[in-house]
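S.K.: no sequence on this one, just coordinates:
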């Protein structure tokens, strides 16, 4: 099979398109002929060696590696103890190995999809949608009528969190974004309001939108000074979901302050959920159903051949992609 692998950390130039032996599915595994491969920021962080730094505390990766964590395609072989028939079309997540013409996935990390499903969309959004769904239905349970604040709501995970929350009946749903254009996009996704976290007094806007109470659930991806400000926007019994810190970790946090309003601070890291594969499978099925009914919308910005994975990484790192970028192993450049 053709695959994209790297044997050292660095820029996109370390990615090599080469021939590797086809993998063999083991017990509980499916062998998937990939039709579409999602490109995600964790792929880039792995390639850079970010996860191999001691301070990230997430274990790292072993080299050489075929990277990537999301595919969609056709099942061409199965291992023992599986129930999905050969010939089924599936979307799947995996810890590694997606950047290839053939990939192995654990069956519980897959969702069977209809013959007419858009595999490029599914592969492109699978990881982001899984994160959003797991945040709202596994790390916590967002209930009908509860309020939600999503930072970075114009981004991949944030935008899907807005749409999923809408399906779940949350209200109000408040998104933050950095520009007026991106805030308009957030409202178009279904948010009841979109604000800027860089404006003085933005937490007052949140309180006004929630009748002075604050939000029940908050998804944090900014960090820095915004981390501290968020507590002014969080309701009693509120759940604060920590997804990322694009501005850095900020000042040290005293955990006992959570006691004053019986609040919870919950960390999130997708690979941990591979130990609970049924939750990822549920998330993928939710995405599949939402796309089918039109409750979840999506945009594939560009499709490139698999052998242009390095270029896909360059464009994603350069913030040149509005939706998602997908690799197609079935086409040549």
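M.R.: Good, I have the coordinates. Keep in mind that what you see is a predicted model, and the values were worked out from it rather than measured. Numbers count the residues shown, from 1 in each chain.
S.K.: Please make it C-alpha for all contacts and neighbour counts, starting now.
M.R.: OK.
S.K.: gap between stretch 164-174 and the chain center?
M.R.: 18 Å (CA atoms, centre = their mean, to the nearest Å).
S.K.: do the same with stretch 148-163
M.R.: In terms of CA atoms, centre = their mean, the centre of stretch 148-163 is found 11 Å from the chain centre.
S.K.: Residues touching that stretch, excluding its own?
M.R.: Applying CA atoms under 8 Å, 6 or more residues apart in numbering, the external contacts of stretch 148-163 come out as 125, 128-129, 131-133, 136, 165, 170-178, 182-183, 185-186, 189-191, 215-222, 295-296, 323-324.
S.K.: how far away is the nearest residue to residue 221 once chain neighbours are set aside from residue 204?
M.R.: With CA to CA, 6 or more residues apart in numbering as the measure, residue 244 is the residue that lies nearest to residue 221, at 4.1 Å, once sequence neighbours are left out. For residue 244, the distance to residue 204 equals 23 Å [CA to CA, to the nearest Å].
S.K.: Count the residues that sit near residue 140.
M.R.: Other residues near residue 140 number 16, with proximity taken as other CA atoms under 10 Å.
S.K.: Can you name the residues that contact the closest residue to it other than its chain neighbours?
M.R.: The shortest distance from residue 140 to any non-neighbouring residue, by CA to CA, 6+ apart, is to residue 239 (7.4 Å). Neighbour list for residue 239: 140, 216-218, 263-266 [criterion: CA under 8 Å, 6+ apart].
S.K.: this is the comparison structure:
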């Protein structure tokens, strides 16, 4: 079968299409003929071996696919690598049937990114109707779903932060009430102004570095900031305990594999995401569809910040 395999760590240049043996199936394993494989920022980190969990070479990236099982079921599967291929075999418990009314591209967007957005709002921030929400990197796959779900879950005002005018326009098109420049310099003033002059209740950040530090200053009392990535590759400054106590704010972190391994944290939220999408209330944004052999270009576009929404590979 064809697969994208890396034999050394590095950037997009190490992604090479190879002919490799079909994966072996065992007892309880599910074989899936892949129709769509999701591309996520964590894939670029796995390729560079800078992700939270080290990878061993040779390695086929990709943590989510949609495809058909041998008995004809259309499923979404999440696994620990191997998705950039024509065929995957997984014994993972994270396999769920995709309902009619949700196409392959939408379904793969609801895997890593859809579940992340759902859990960031419901599980981590525990949004209360009427609260204000700021979404950094709002034009990305997770960000664009956060914007939509925040509105669906009752947010009083959703502020999108993004790096360029076209990305801010995109965030407005998917449902943000207002969009601002996401740069660290002047961040607090822009966000507070966008929230009618008031500090905000919830901020979601996957950028890290100076953006996270600036975002922390924009929180209202009882506000929460949840970090789920460090796309800037710069860690935020250390947070003094006194700063959190005096301002009565909470800082949280989120890593999807930790959460969905808990009972009731995978199929149940995924069922809600599928239902909202099938009903037309949630619209996963597909930012680019690439042939499997152009995985390198997909990674280059993502790292070059030229993309919006979900990127998909098609074998």
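M.R.: Yep, that arrived. Here the structure is a predicted model, which is why all the values come from computation and not from measurement.
S.K.: returning to what we had before: now, the contacts of stretch 148-163 of structure 1 that are in strands?
M.R.: If you go by DSSP state E, the contacts of stretch 148-163 of structure 1 have 173-176, 215-220, 324 in strands.
S.K.: Tell me the one of those nearest residue 87 of structure 1?
M.R.: Residue 87 of structure 1 lies nearest to residue 324 out of these, by CA to CA, at 26.7 Å.
S.K.: related to what we said a few turns ago, which residue in structure 2 aligns with the residue nearest to residue 221 of structure 1?
M.R.: Per TM-score structural alignment, the equivalent position to residue 244 of structure 1 in structure 2 is residue 229.
S.K.: Hmm, its match is touching residue 207, no?
M.R.: Yes. Using CA atoms under 8 Å, residue 229 of structure 2 is in contact with residue 207, at 6.1 Å.
S.K.: Quick one: map residue 183 of structure 1 onto structure 2.
M.R.: Checking with TM-score structural alignment, residue 183 of structure 1 has residue 168 as its match.
S.K.: now residue 172 of structure 1
M.R.: Taking TM-score structural alignment, residue 172 of structure 1 has residue 157 as its aligned residue in structure 2.
S.K.: Is that match in contact with residue 177, as I believe?
M.R.: Yes. The criterion here is CA under 8 Å, and residue 157 of structure 2 meets it with residue 177 at 6.2 Å.
S.K.: Compare the two (neighbour count), which wins?
M.R.: Using other CA under 10 Å, the more surrounded residue of residue 157 of structure 2 and residue 177 is residue 157, with 22 against 17.
S.K.: Tell me which residues touch the closest residue to the more buried one other than its chain neighbours, please.
M.R.: Closest residue to residue 157 of structure 2 apart from its sequence neighbours, by CA to CA, 6+ apart: residue 132 at 4.7 Å. Going by CA under 8 Å, 6+ apart, residue 132 of structure 2 touches 155-159, 195, 200-202.
S.K.: tell me the angle of the helix or strand harbouring residue 208 of structure 1 relative to strand 215-220?
M.R.: Using DSSP states H and E, residue 208 of structure 1 falls within helix 202-209. Helix 202-209 of structure 1 and strand 215-220 meet at an angle of 150 degrees, taking axes from the mean of the first three to the mean of the last three CA atoms, to 10 degrees as the criterion.
S.K.: Just the residues contacting helix 202-209 of structure 1, thanks.
M.R.: With contact meaning CA under 8 Å, 6+ apart, helix 202-209 of structure 1 is reached by 172, 174, 195-196, 213-215, 229-230, 232-233.
S.K.: Apply 6 Å and report the result again.
M.R.: 213-214, 233 (CA atoms under 6 Å, 6 or more residues apart in numbering).
S.K.: could you pull out the strands for the stretch 51-200 of structure 1?
M.R.: With DSSP state E, counting those that start in this stretch as the criterion, the stretch 51-200 of structure 1 has strands at 65-66, 70-78, 89-93, 102-106, 110-113, 148-150, 173-176, 193-195.
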